[in-house]
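Asks: can't give you the sequence, but here's the structure:
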């Protein structure tokens, strides 16, 4: 293994993917996963095995799995080893020395962030805070500060660091400026105040900023609405949901009503909103709520006007997803007379119907329905997937073996694990080298000073 291979695995989810590693671990193959990690340089196997071993208290073996990866010089492996050492206890200095940034101010912001997180896990909170202080004008590091200090009795110190930045963000917005560097500072301040037992103060401060429109990001508005909901301030939340920000926060109000044991009121709120402003977001929330309550026909009736819209607004998919493991209801949905083809992606509707039929054991019908021209998917892999869905694992395995491509071997690995043949599954799964060799080789293109291609597609 080398750093390039490891980086390629993580950025492309290749090697044995996290899903396949989880499948192996769920079927009791920890020893095999640990062995494959070391012998084949499989990063996701290493991560999965280490987590299982640490949970079992076998820190020595976890370190032995991670060590070959550390020896490559890959920084992610060093951080993983440091975490093992911290979880093992009594090896704090060794862990910190492993990932400590270079002296002399040459450490990157990312390295400071990572080291601060390790310091936090080691209980060295004050050191972590001071490491982050010079970088807090970057909003993502402010979030790190808030995260690592939670439950550490440092809320007053954090609030001191946040206060001037929150004031600056409010002032800038009040003057019509956009201070993107501090776009999340108000919600961070509210979060720390709330966890410090000062929720009323958090609501007052953030509420004044919302009322004065002194905020930049929609997330700040959402944070305020959720804060009101958590503390039972439903009257204020209702008023907020009835104003100019209804599309952003009305679903939070409706969800709060449901949580308060008032589902009929929640439904009425959304039906009234649809009657006044037939916005897709209201229909999406209400149809999903009705489906969760087992009212599939009602959910379809609410969502049906949006079944033919474009991707981001199409309301069929949000109903399909919760039903993928409920084939009878899924088939009822996709064959319902009000369901129209998915705009621009009609093949998805056929695939969903095939998935439902296979789940009901009607695999021959499913294969016929799924037999569409979809250039991104080999039809034989689709067939094998449907056979697997129908519980016909031997037939699925035969299809995949006969195909023999890299993708087919990856899919075959999962089928063999389900058949209880984990060793064979590992043997048939392509190595990282095979996967990389099978990737299409892109021709280098000329790039401008901005790094973008000078030739289409740009």
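Replies: Sure thing, it's come through. Since we're looking at a predicted model, the values are computed, not measured.

Asks: switch to C-alpha atoms for all contacts and neighbour counts from now on
Replies: Fine.

Asks: and the helices in the stretch 151-300 of the chain?
Replies: Ranges of helices in the stretch 151-300 of the chain, per DSSP state H, counting those that start in this stretch, are 155-174, 185-195, 199-211, 218-230, 234-241, 246-259, 263-276, 280-292, 296-303.

Asks: next up, a structure to set beside the first:
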């Protein structure tokens, strides 16, 4: 194994994919993952095996699995290996493994600080991070690793200069990536019991427009919601930050048994807004959560035959299925306008319809529809048919069909079926190795080099 292959696996969920690893663990096939880690250098198999072994207290076995990966120097493996050593009680060995190879910020430094905390050396961890707080990931690590460690006042003291600099002028501060320091400070204030101070300070920043391109407003809204500040939430939802605050405001009302108030508020927004689609979508989601799927459909049905956006058909279908109403979702695929079908039928409506049929126990109808179409009009035809066969309890037919299909997706679907039959070693064997997967990715991208 080498770092390049390991990095590729992490970035592209290569090798045996994480979800399949979890299914293998659920079927009690830990030994299969251990073997795949050893023979194939499969990162997700190694990670899953180590997690399960540590949970069982088998730290020596876990270390034997992860040690070859740590030998590459790849940081995620180093971090995992250090965790194993810490839990095994080999503290000095863990610190030695995790010690950064060079100066400067980076994942190695933040991981090392976390290992120091695990070893009970919280102040040393803070001292290691303190010189590098101009880096966003270092600030985030400082806040994360000190949670519950009794060092909140020290963390606030360290964050204060960056907070003051950003507040003086968010657009001209010396370090351009300081936007998250506001939420970092609010996080520490909140967890230390100074909720009113966190809300007041962050609210002033939001009101003054002192925030960067990301989550300050969202964090402020969530902070208000967590602490039941309903009126302040309503004020934000009704003002310039409506698109951000409406959802949490509605959820907060629901959580407090005020669903009727939430519905009245949403319908009022729809009636008064020049572009009501986002609020109609929120109303649809609200009504489905309230167990009123028919009303939810009626609330947004006027968008369903729009050939382009805004069209809430697919969103409604998916949410109905998620809440246990695949038949109702399936009904929405019928009776659509000719203009809508011309634009969308082949590209997503058919595939969604067949998926819903499978979920609703109507796989044979879906198979008949597919068989009636020219093969070139059905994307991923063989894989789709195999999925429907499996849903119809015709697993061996599905397995036989998938064995004939090339590509990683078919192999993964085949492996999943084999795992469900308890054939875990066979399942891993049908997954292409990393070099084969990388070659397939290059072909799909149409490049001589991956460039990913």
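Replies: Alright, I've got the coordinates. Here the structure is a predicted model, which means the values were calculated and not measured.

Asks: what's the TM-score here?
Replies: The TM-score (TM-score structural alignment, normalised by the length of structure 2) is 0.88; 443 aligned residues with a CA RMSD of 3.0 Å.

Asks: ok so, going back, ranking the helices of the stretch 151-300 of structure 1 by mean neighbour count, which comes first?
Replies: A comparison of the helices of the stretch 151-300 of structure 1 by mean neighbour count, using mean count of other CA atoms under 10 Å, puts helix 185-195 on top with a mean of 22.

Asks: for the helices of the stretch 151-300 of structure 1, which one sits closest to residue 311 of structure 1?
Replies: Closest to residue 311 of structure 1 of these is helix 280-292 (CA to CA; 12.0 Å).

Asks: that closest one vs structure 2, average distance?
Replies: Its aligned residues in structure 2 lie a mean 1.7 Å from helix 280-292 of structure 1 after superposition (mean CA distance after the TM-score superposition for structure 1).

Asks: next, the angle from that helix to helix 296-303.
Replies: Helix 280-292 of structure 1 runs at 180 degrees relative to helix 296-303, counting by axes from the mean of the first three to the mean of the last three CA atoms, to 10 degrees.

Asks: structure 2: matching residues for helix 280-292 of structure 1?
Replies: Alignment note (TM-score structural alignment): helix 280-292 of structure 1 is matched to residues 277-289 of structure 2.

Asks: check which residues of stretch 138-157 of structure 1 are buried.
Replies: For stretch 138-157 of structure 1, the neighbour count (16 or more other CA atoms under 10 Å) marks 139, 140, 141, 142, 144, 145, 146, 148, 149, 150, 154, 155 as buried.

Asks: could you tell me the end-to-end distance of that stretch?
Replies: 18 Å (CA to CA, to the nearest Å).

Asks: stretch 303-319 of structure 1 now?
Replies: End-to-end distance of stretch 303-319 of structure 1 (CA to CA): 9 Å.

Asks: and the contacts of the match of helix 280-292 of structure 1?
Replies: If you take CA atoms under 8 Å, 6 or more residues apart in numbering as the criterion, stretch 277-289 of structure 2 is touched by 243, 247, 263, 266-267, 269-270, 293, 295-297, 299-300, 310, 312, 316, 319-320, 323.

Asks: how far off centre is it?
Replies: Relative to its chain's centre, stretch 277-289 of structure 2 lies at 22 Å (CA atoms, centre = their mean, to the nearest Å).

Asks: alignment lookup: residue 245 of structure 2 to structure 1.
Replies: Using TM-score structural alignment, the equivalent of residue 245 of structure 2 in structure 1 is residue 249.

Asks: over to residue 410 of structure 2?
Replies: Under the alignment (TM-score structural alignment), residue 410 of structure 2 maps onto residue 408.

Asks: likewise for residue 401 of structure 2?
Replies: In structure 1, the residue paired with residue 401 of structure 2 is residue 399, using TM-score structural alignment.

Asks: what's around its match, how many residues?
Replies: 19 (other CA atoms under 10 Å).

Asks: what sits closest to it if chain neighbours are left out?
Replies: Nearest residue to residue 399 of structure 1, sequence neighbours excluded (CA to CA, 6 or more residues apart in numbering): residue 384, at 6.0 Å.

Asks: so that neighbour versus residue 81 of structure 1, what's the distance?
Replies: In this structure, residue 384 of structure 1 and residue 81 of structure 1 are 39 Å apart, going by CA to CA.

Asks: same check on residue 21 of structure 1?
Replies: Plainly put, residue 21 of structure 1 is 19 Å away from residue 81 of structure 1 if you go by CA to CA.

Asks: do residue 192 of structure 1 as well
Replies: According to CA to CA, residue 192 of structure 1 stands 31 Å off from residue 81 of structure 1.
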